[in-house]
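Q: need coordinates for the following:
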Amino acid sequence: MVDFLRFHGNLAHLKCIILFNALCLLCTLAADGQVQRRVSGTVIDSLRDAVPGADVFMIADKDTLNTVTDNRGRFAFGGIQAENISLLIMRVGYKPYNMSYVYQEDQLNLILYPITLHLESNLLDEVIIKGRDKPIKIKRDTIEYNASFYQISENDRVEDLLRQLPGVEVDANGNAFTMGKPLVKLRVNGEDFFTNNVKDFIRQLPANIIDKLQIINDYGDEANFTGMKTGDSQKMLNLVTKAGQNNGTFGNASASGGTDDRYGLQANGNLWQGSKQIGISSNSSNTSNDAGINTNAGAGLNYRDKLSNGITASAVYNYAYIKNLSNQLNSIETVTPGGSIRNNSISKSRSTDNNNTINFNIQSVAEKSYFQASLGGSMVKRNRSSETDSKQTGLIRQDLVNNTLSNMETPNLNGNFVWARSMEKPGRSMSGGVTLSTGINQIEEELGNKIFYYNRNNNTPLKDSVVNRLVETENRSNSLTADFRYSEPLRASADSAVKKNIDFAYFFSFNKNRNSLYTRVNNSTGSNSVVDSLSSLYSSSFLLHRFAVSYRYQSKNLNYNLGVTAQPSQLTGEYKGNETKINHVELNLSPIINLSYAVSDWDNFAFVYSGTSAAPDFYQLQPVPNITNLQNVIIGNPNLKSSFTHAGTLSFQHTAENTGATLLLGLNGSLVQDQVASNVVLVKDTLNSLKQETHFENANGAYQFGSMYSYSVPFAKNKFNAELRGTWDYINMVSFANDFLNTNRNINFSQTLKLRMNQRRVTLAGSAMYNYSSNRYSIAQFRLRNVETWQFNVNERTNVGKSWVLIADVLKRINSGYDLSVANPLLINFSVEKTLLKNRQATVMLQAYDLLNQGNNLVRSISDNSITDSQYNQITRYFLLTFTYRLQKFGDK
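A: Okay, the predicted model is just below:
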């Protein structure tokens, strides 16, 4: 029976090919070599959703051209000389489409009505044709993975599928990365998907509805429409579903409870019917640590639908309540020409956040025009209290007890509008956009400080000093950005697949900040009064123009954009009480380079350069002392210039055609002119002791370059996979200490070996990772400690019978070089899951975390001439019982 069906399937395709060749012959008889014509169109399905990745073949006279529809289902051919053309459009899961078209007299541009592909009704799940599809394809800005090449189990999510992809990493929290960059945007079948949140939906969507996964270098919708791609890109994940799986109802509800006052409730539901998307979510949870009970609660609502053909509207609202209590240990080492300063502190903090965000968006995509408009706002309210007890030793001996109460409100409003249009002449386009934003950051702080001073000669106590202050800060910021782009096509070449354009672009940005700072202290009568020397009213503005002209070349294998930009900028500032006004004017020139070369369908080189200007932050400009931390007073410099960063990235991607072995290589580098660097100086206080003051200066010499690689080899029909990946970075940071230029040469090196086995019932993964970090300060009188970490991890998932799942995760970490006393923990997590009900939609899971109770949370950060090691005290050993009911219906299932 299977052979009979396979025979008739092949016969149907043979008829299609014969008919197509007959149409090709008719087109050949009507060729006209004197006129250059163009044809373009959009491919959709029966629900009027775009069909990306469809193969489009065009026959015009003796020419046979082919292309693939983009993420919006669009295709185009140019340089056509024949009066008659034929199109054949094919996509897995759809019936082939073929049609002939005739140009009218003097017609040069043929714009087709949307072409509808209908589902193939005779698809057989049991008939598998192997060897036709490749595991990975490289298409200009896109890496496409064939989902059928990877092993998935019945209940796997897209997250589990992503973990198998070469060059892709998903951490324990569900954040996905590739080539060192996070995946920040999600689309399904080329369309925005609900909130576009990658993390949320890769954990909800089942892996078995996915046909292909595409990781795209995204330059934005405007650039996708006009073809003018400049600057750095973001990584976007586009999921292409199997035929008939572009609609469904899915969601889940769960309740959990465990040790140490842990409990949680969570529910979400999503309705997906092609372009219509409605989602609702809510959650509430309690967790405990050494500081007390943390509480999280939230709710969200999102809606997206097509108002008419090509016009889509969406609205999103989210609310979050976060109550956080934490204990933290910090060890800070600051290097100065006279010696080092060590600060060890213990802090306890309690904070409560209320966050509201809302956004409205409307978008229209037509054959000749595109526009998008959005309006959004947010309101953040935070109440925080903290207690810090720090002991400072080394060059300065002081103890500080600090108590802080603060209230913050941050309302923000933003809106933007983007418009683009393709002109009658093929390749000619223009676009423009405007973005407005305004925001206020208001903070009220009550600061209580008690400082203990010591004799510098014998370290005996001298005296203590108590200071209580009320600090009110308000920062108002307003910004306006606008851009205009125009592209003019050059004379078409003999090869109709080649496009040449001259692009012109103008960008305008204006940012205005107004900052007020009032410091009050209690006087002898009990009332408070303003301290003029610690109060100010400061305003600054940054104006930037960017003019760009470039030459753009596009062909099947080679695409590049070469040009130059001129970026004049002006930084102005003034503050009350000083008649001197700041006015800095600068001009920066930089090239435009964006190049991609496909050596073959499995090998691709790419290079991108970008140059950007940045204004100093307002706190770096404000000349009035900020005494929030009495051991390190911050004083801005109104004479600072804006900085300019040159950055470049070179990447290479190779995939073995038959085996799927993948090699990814990346090189990156950057150089900063006039970087804003801190200058930590030691000054005498009233007791002839020393204290730190942080000032700011412009400095050159900051640069970094690094590399990354990933080599992945699947074998045994992709049931096993080995991957070797690594990174290496050299960072030269600049700062000042007591007015001396200080360089910090920071070397970071990591190496990871990962092995994975994917069987129907057993998934086993193991990894070994080594990290090394080294810092060398030019002003240091001694060799600083290097940090090394070894990490070994094994995780296993076993399906026992039809309804039981066992999951184990074991991690051993070996640390050395940290300033804080840390253990080398062995972390063991274990869970057992039972599937319930006939439809297997309910599960009960018992989870045990850190059975040996050896967990510790340790972080190292480096800034200027200081190294900070931080450790958070949290309960890491606990048990959790969770009941989950999952609603899942896609397509006709």
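Q: please make it C-alpha for all contacts and neighbour counts, starting now.
A: OK.
Q: show me what the helix or strand S541 falls within is packed up against.
A: Element membership of S541 [criterion: DSSP states H and E] is strand 536-554. Packing partners of strand 536-554 (3 or more Cα pairs under 8 Å, 6 or more residues apart in numbering; DSSP states H and E): strand 499-522, strand 558-575.
Q: how about this one, so we can line them up?
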Amino acid sequence: MPKYLILLLLFPLFSFSQTLLGTVKDSLGKPLQNANVIAKPLVEKQGLKFAIADYLGRYKLELEKEVPYEVRVSYLGYKEEVVNLPASFSQKEHHFKLKETGQELKEIIITHEYTPVIVKKDTLIYDVKAFTTGNERKLRDQLEKLPGVEVDKNGGVTVQGKKVTKFYVENKPFFGGGTKLGVENIPADAVDKVEVIDNFNEVGFLKQVSDSDDLAMNIKLKEYKKKFVFGDVEAGAEVADDNGFYLGHAALFYYAPKTNVSFIGDINNIGKRTFSFQDMMRFQGGASSFISGRKQLTDLYAFAMDNTDVLENKSRFSAINFRQEINTKLDIDGYGIFSSLFSRTASESSIEYLQNSAVTFEERNSSGKNSSVLGIGNIKLNYTPNTREKWYYNGQFQSSTNDINSVLNSARDGQLSSFETLNAADNVQIKQFVEWHKQVNKKHTTTLVVNQSYDNQKPINTWLTDTEFLTGLIPLENDTFYNIQQVKKVKNNSVDALFKHYWILNNFNHLYTNVGNNLGSTQLQITEKQFLTDGSINDFASNGFGNDLDYLLNDLFLGFEYKFKLGKWINKPALYGHYFHLKTKQIASDYTINATFLQPSWLSEYEFNQSENLKFNYKLVNEFPEATRLLERYTLQSYNSVFRGNALLRNERFQNATLNYTKTSMYRGLMLFANASYTKKIKTIRNEIGLDGINQFTTPTITDNPETSYRVSGNIDKKIHRFRINFNANLSWFNYLQTINNQAVSNDRNNQSLGIKLRTATKKWPSASVSYNKSFSQFSGLTKSSLTSDRLGFDLDIDFLKHFNFKTDYQVTFNENSNNVATDYRIANAYLSFQKKNNPFRFELSAQNYLNNGSEINNSFSDFMISSSTTYILPRVVLLSVSYKL
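A: Just a heads-up that it's a prediction; the model follows:
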């Protein structure tokens, strides 16, 4: 264990600092919330200390012992007050009383080098240099040192516990507004300030009437970087073993007042992804944020998140982002993305199939190769003819191909079967939307949105085997070798429109009117054929297979929302009337449903103060099934599964209620979040399952059987001296009725997880953390099963010998299933880097999975099976990389 960590754990906590408490009030004794309290050390090599007064005017400063300070308090419209503390001060409290300047200013700009944080009602502005050393490499390194800011391993950013959902550089979206590409690639020496804006709305005049939960982060560049080319390039190669691992990366930026261009390129075979799942969802979007609920039609998950759970992984990625200001009224933003992935996988599984009176065991051994290519082009026009009007046009083209070749060996009752599966899919998608926003006057504002999407998919699935399979479920003809091919042709088209009128009756009452129409259509064709060795073809269509479906669902709605405020209590009841028209045309039948529903909702929020609130949300929803669930004929899904839809399905109906509590206090160093949710389905679509050994036949049915789910989660983060301790908990309960082999079974699926994390919270010590998480899962249905998991983690980030940095993380997981079979696996990584200050070259020696763990083990269960799987992962990767900063 490093000596720094030993000292950190053994020394008394109170010996390193002393605390100054107090309040900031005006001359009448009124608290001055968000006043800045800055402690400037009067000796060299000591950092600034600061605090922000809470809603009671309280502040708390943790100061170094034996260091003299100048403590300065400032608040807009009031005269500054300064107090000097000697090195050996014994003062524990000081209360500031600020006097008004007596000047009434329309606009004021205050420049003061010792104001590290500016706090407004919904905006935080961090002066980055006040919290950093200058040795940081990327924006991520800087953000991790800002108070209240955290960056997770996937590039997600939270500020005071709330997740950043919009990311900007110089007030413009950076690569669609995701955080990962920004925090991982923007060079630290280009950043001047970080702005955090809560309840963000891209259309300024809608902020008063919209209920945005978005949290935006805007990166302000240094003046000499606003018209400059900057960035870095990196190259790395394996220096241990002989696996041929490599890494190449480039992040280049050109910023000018009217033109911005950013390029990111990456090539590696160590399982590293350049953009996160959240970024992928954003890139996949291309739809207006005013229209929600439309399901994504393509799956880009394979292109996001790091993936080391493979035997081999090759990734190529390039992206370009640009912005051009045509004139003062028109901007053009756009990005292009290309990603290519190749992976090779291997896994082993032991599965128990639970049936009414028997249990079947299967051993699987599978391997596969996956090749995927993705291209996205997006352009957005931002037109502002005047301060009260805004136009947007966004167009996106997306194309992807996925080719999978997998081999599965299945052993059951002493019989071994081998299946080779080929999957090839070409997907093309075009999305576009137009938004128009107009503030007619101070009381009336309107929004019009039209959203269109077209999707064309053609997956081809082929099963190859020398063993007859799914006997009695598919019409195979006897042959020495079986070749089954399935071809799907899917075209989806949707056009959604919304007109919304905002009427501000007065400061405490608003009335919103919504009129809209959502139209979606699907053309779906599926064929399954057996190609025999004699050259003939066995078409499954004559035996109930093959589907040809035209599907149309139209939702016409009218809604009223009434928003009113009583003191600190804000309410928004709403009532929507929906007229649904569902029409399907298939080979054997046509089906039409016309239905009218009233769907109420209620949003209620009580703000105790600026940093504490309670929010409640209730809604009643009717949801119609998607096209694939209505297929009237059989469809082959896998080597042991057949599906048939139900053309007579109607809508599901469910109620949902959520309760959220948030409290943050910089004075107490506390962040508290608690959430509770309840969902009850009144009308339910659930699959009925028929099992015969490992073979499964599934069909959906609509029932009045209720399904209920509860979830409670919470997170408490507290600073104690120079540490932060975090507790988190997630509890869920789900009860539903499942029919298996014509027997209805009441199922309970429950999960609980508890975690604790202790980490250092001072720049003077190395960054270190220790964590422990415990999770439980229980299932009760045809049988009872339970799983437990224990995860211990440790990470360390330490600077030493002036120019060196060392990082390491270690995680060990212990799993145990209901048969008391215990397994464990360990993953550890380490990074040693060297860079002289102001030197463009940086050297890093990294060791990924340096324990050379070859596999990862997981347990799981479903409605009718319990499984334990072993996934083989990348071996130890030791790279030496060199980067150069432009």
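Q: ok, average deviation of the strand holding S541 of the first structure from the second structure?
A: In the superposition with the second structure, the average deviation recorded for strand 536-554 of the first structure is 1.8 Å (mean Cα distance after the TM-score superposition for the first structure).
Q: got the angle for that strand vs strand 558-575?
A: Orientation check (axes from the mean of the first three to the mean of the last three Cα atoms, to 10 degrees): strand 536-554 of the first structure against strand 558-575 gives 170 degrees.
Q: just give me the neighbour total for L630 of the first structure.
A: Around L630 of the first structure there are 17 other residues, counting by other Cα atoms under 10 Å.
Q: ok, now the one 3 residues further on?
A: In terms of burial, V633 of the first structure registers 17 neighbours under the definition other Cα under 10 Å.
Q: likewise N726 of the second structure?
A: That count, for N726 of the second structure with other Cα under 10 Å as the rule, works out to 19.
Q: which residue in the first structure lines up with it?
A: Using TM-score structural alignment, the equivalent of N726 of the second structure in the first structure is E723.
Q: got it, and I460 of the second structure?
A: So I460 of the second structure corresponds to E444, using TM-score structural alignment.
Q: W602 of the first structure: what's it in contact with?
A: 136-138, 653-657 (Cα atoms under 8 Å, 6 or more residues apart in numbering).
Q: and the gap between whatever residue of the second structure lines up with it and D198 of the second structure?
A: W602 of the first structure is assigned S611 in the second structure as its aligned equivalent, the criterion being TM-score structural alignment. Look at S611 of the second structure and D198 of the second structure: by Cα to Cα, to the nearest Å, they are 12 Å apart.
Q: what sits closest to G817 of the first structure if chain neighbours are left out?
A: Nearest residue to G817 of the first structure, sequence neighbours excluded (Cα to Cα, 6 or more residues apart in numbering): V787, at 4.4 Å.
Q: ok so, going back, quick check: which element contains the match of N726 of the second structure?
A: Using DSSP H and E, E723 of the first structure falls in strand 720-737.
Q: circling back to that earlier point, what is the neighbour count of the residue nearest to G817 of the first structure?
A: That count, for V787 of the first structure with other Cα under 10 Å as the rule, works out to 17.
Q: right, and I219 of the second structure touches F174 too?
A: No - taking contacts as Cα atoms under 8 Å, I219 of the second structure lies outside contact range of F174: 9.8 Å.
Q: any residues in contact with both of the two?
A: Y168.
Q: nothing else from me, thank you.
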